[in-house]
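*Asks:* Below is the structure, and that's it, no one-letter string:
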């Protein structure tokens, strides 16, 4: 628990630095609201998950520990895009490259909160949902709840937070990072499904009945 708290505090400090250093001012209400929403949306569901299912929380922390080459490339792109996206969004706001109304910035905060909270809900619906790609002993296909809508709801909900973050910081230019993020997710999903089809009983049948992978009605 102490390690988790320290890790969270360090992460929050780094996140604050990524926002306020390029802004070069603390007079930036969009950044304060974004940081508060991000911190609360990460901490509260995680503490709940730590009490409800500690093993599932540990699986979620494995993000980045990949053995498959395609997954390592996809994760590297995803992990590098987020901080650069934040910095570009802050610079956009600082120099006025695009105009984002306050209502749209607040909508961005709602998307960030929804994405992060729903990601934990995905873990509660499927306790084998993890930060890395692996099939574990006793794992079964989950086809109900959010898994009845798309095959990879954890990525779908995370995408909400990615869309919301630039808007919350008052930027439109930050949305350009949706392109490499979506490409990386497509690569990750295709490679993940190849593994699941081979190693997880019932996954091929599930894939036939649940058509969409990431965005309902699109793909």
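*Replies:* Great, that's in hand. These figures come from a predicted structure and were not determined experimentally.

*Asks:* switch to C-alpha atoms for all contacts and neighbour counts from now on
*Replies:* Will do.

*Asks:* how about the helices of the chain, start to end?
*Replies:* 2-23, 29-52, 54-60, 69-95, 102-125, 153-168, 178-199, 203-209 (DSSP state H).

*Asks:* Give me the residues contacting the fifth one.
*Replies:* For helix 102-125, the external contacting residues (C-alpha atoms under 8 Å, 6 or more residues apart in numbering) are 30, 33-34, 37-38, 41-42, 45-46, 49, 53, 56, 60, 129-130, 142, 145-146, 153-154, 157-170.

*Asks:* In it, which residues are buried?
*Replies:* 104-124 (16 or more other C-alpha atoms under 10 Å).

*Asks:* most centrally placed residue in this structure?
*Replies:* residue 158 (3.0 Å; C-alpha atoms, centre = their mean).

*Asks:* show me what contacts it?
*Replies:* So residue 158 contacts 115, 116, 119 (C-alpha under 8 Å, 6+ apart).

*Asks:* how about TSV for those, with distance to residue 81 added?
*Replies:* TSV is the format used below for the contacts of residue 158 (distance: C-alpha to C-alpha, whole Å):
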residue	distance to residue 81
115	17
116	17
119	19
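
*Asks:* In addition, the following structure is provided for comparison:
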């Protein structure tokens, strides 16, 4: 499984690199190299931690983004992500390097890198609290799926989505694109839409989730939403 994790991470990073540098028209893009190195290092760190502490969850995380047990609407959502994500990276590459519309200071790039690190570190706390945090929306009855309500789940109902927000913000900041940053509200709105649909499914199919949702009021950010 560790070999598979390394292989998938390598293929993913190479694919992103080809996409970004190809769209940028140059390899002389320090921000992109920093982005890929940071993302690779943090992904391997998190993957090795999962392999030691929760190999069953690691196996789920390495699964396909479209699965038979998955909710139909989530198959459409994840298929859309597979299109929107590369389009976003291409936009960032054109903006930051090929056309150079944006001029982002280095200290802002550093903030972007910190945002990505915060996302991955926060995600580890999510995995520690919820062994059923699969990348797709489905009920994992074969694994004894139950409600997670400890750790970050005691404060918000979707801490992994909340952790993704600094990643969405950090990516264009590190890569140097204000136009990429302008897309972030749309990406967050899409996450919010998925969260609402996911809750409907869990409330109907997972024992105790409706009571949990009534007890923990907020989805992403306490006091906000």
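*Replies:* Sure, I can see it. Nothing here was measured: the structure is a model prediction, and the numbers come from that model.

*Asks:* Superposed, how do the two chains score by TM?
*Replies:* After superposition, the two chains reach a TM-score (TM-score structural alignment, normalised by the length of the first structure) of 0.92; 219 aligned residues with a C-alpha RMSD of 1.7 Å.

*Asks:* returning to that earlier point: ranking the helices of the first structure by mean neighbour count, which comes first?
*Replies:* Of the helices of the first structure, the one with the most neighbours on average (mean count of other C-alpha atoms under 10 Å) is helix 153-168, at a mean of 24.

*Asks:* could you give the angle of that helix to helix 29-52?
*Replies:* Counting by axes from the mean of the first three to the mean of the last three C-alpha atoms, to 10 degrees, helix 153-168 of the first structure lies at 160 degrees to helix 29-52.

*Asks:* coming back round to it: now the second structure: which of the contacts of residue 158 of the first structure match?
*Replies:* Here these are checked against the second structure with both residues aligned by TM-score structural alignment, their matches' C-alpha atoms under 8 Å, and the contacts held in both are residue 115.

*Asks:* quick one: which of the contacts of residue 158 of the first structure is nearest residue 66 of the first structure?
*Replies:* residue 119 (19.7 Å; C-alpha to C-alpha).

*Asks:* Give the aligned equivalent of that closest one in the second structure.
*Replies:* Aligned by TM-score structural alignment, residue 119 of the first structure pairs with residue 123 of the second structure.

*Asks:* Identify the residues contacting the residue in the second structure sticking out farthest from the centre.
*Replies:* Within the second structure, the residue lying farthest from the chain centre (C-alpha atoms, centre = their mean) is residue 99, at 27.6 Å. By C-alpha under 8 Å, 6+ apart, no residues touch residue 99 of the second structure.

*Asks:* quick one: it from residue 210 of the second structure, how far?
*Replies:* As judged by C-alpha to C-alpha, to the nearest Å, residue 99 of the second structure and residue 210 of the second structure stand 49 Å apart.

*Asks:* same question, residue 225 of the second structure
*Replies:* Applying C-alpha to C-alpha, the value for residue 225 of the second structure to residue 210 of the second structure is 17 Å.

*Asks:* Likewise for residue 7 of the second structure?
*Replies:* Residue 7 of the second structure is 39 Å from residue 210 of the second structure, by C-alpha to C-alpha.

*Asks:* again with residue 41 of the second structure
*Replies:* Relative to residue 210 of the second structure, and taking C-alpha to C-alpha, residue 41 of the second structure is found at 38 Å.

*Asks:* what's the answer for residue 55 of the second structure, then?
*Replies:* 28 Å.

*Asks:* Let's have the helices of the first structure in CSV, adding distance to residue 138 of the first structure.
*Replies:* As requested, those are exported to CSV (distance: least, C-alpha to C-alpha, whole Å):
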stretch, distance to residue 138 of the first structure
helix 2-23, 27
helix 29-52, 19
helix 54-60, 14
helix 69-95, 23
helix 102-125, 16
helix 153-168, 20
helix 178-199, 12
helix 203-209, 14
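
*Asks:* Quick check: which of those helices is nearest to residue 137 of the first structure?
*Replies:* helix 178-199 (10.5 Å).

*Asks:* Map residue 81 of the first structure across to the second structure for me.
*Replies:* Residue 81 of the first structure maps onto residue 84 in the second structure, by TM-score structural alignment.

*Asks:* And that match, how far from residue 90 of the second structure?
*Replies:* Distance from residue 84 of the second structure to residue 90 of the second structure, by C-alpha to C-alpha: 10 Å.

*Asks:* Check residue 155 of the second structure too.
*Replies:* Distance from residue 155 of the second structure to residue 90 of the second structure, by C-alpha to C-alpha: 36 Å.

*Asks:* residues contacting residue 95 of the second structure?
*Replies:* Residue 95 of the second structure touches 101, 102, 177, 179, 180, counting by C-alpha under 8 Å, 6+ apart.

*Asks:* Recalculate using a threshold of 6 Å.
*Replies:* 101, 177 (C-alpha atoms under 6 Å, 6 or more residues apart in numbering).

*Asks:* That one matches what in the first structure?
*Replies:* So residue 95 of the second structure corresponds to residue 92, using TM-score structural alignment.

*Asks:* cool, and residue 201 of the second structure?
*Replies:* Aligned partner of residue 201 of the second structure by TM-score structural alignment: residue 195.

*Asks:* before we move on, what about residue 37 of the second structure?
*Replies:* So residue 37 of the second structure corresponds to residue 36, using TM-score structural alignment.

*Asks:* how near is its match to residue 90 of the first structure?
*Replies:* 16 Å.
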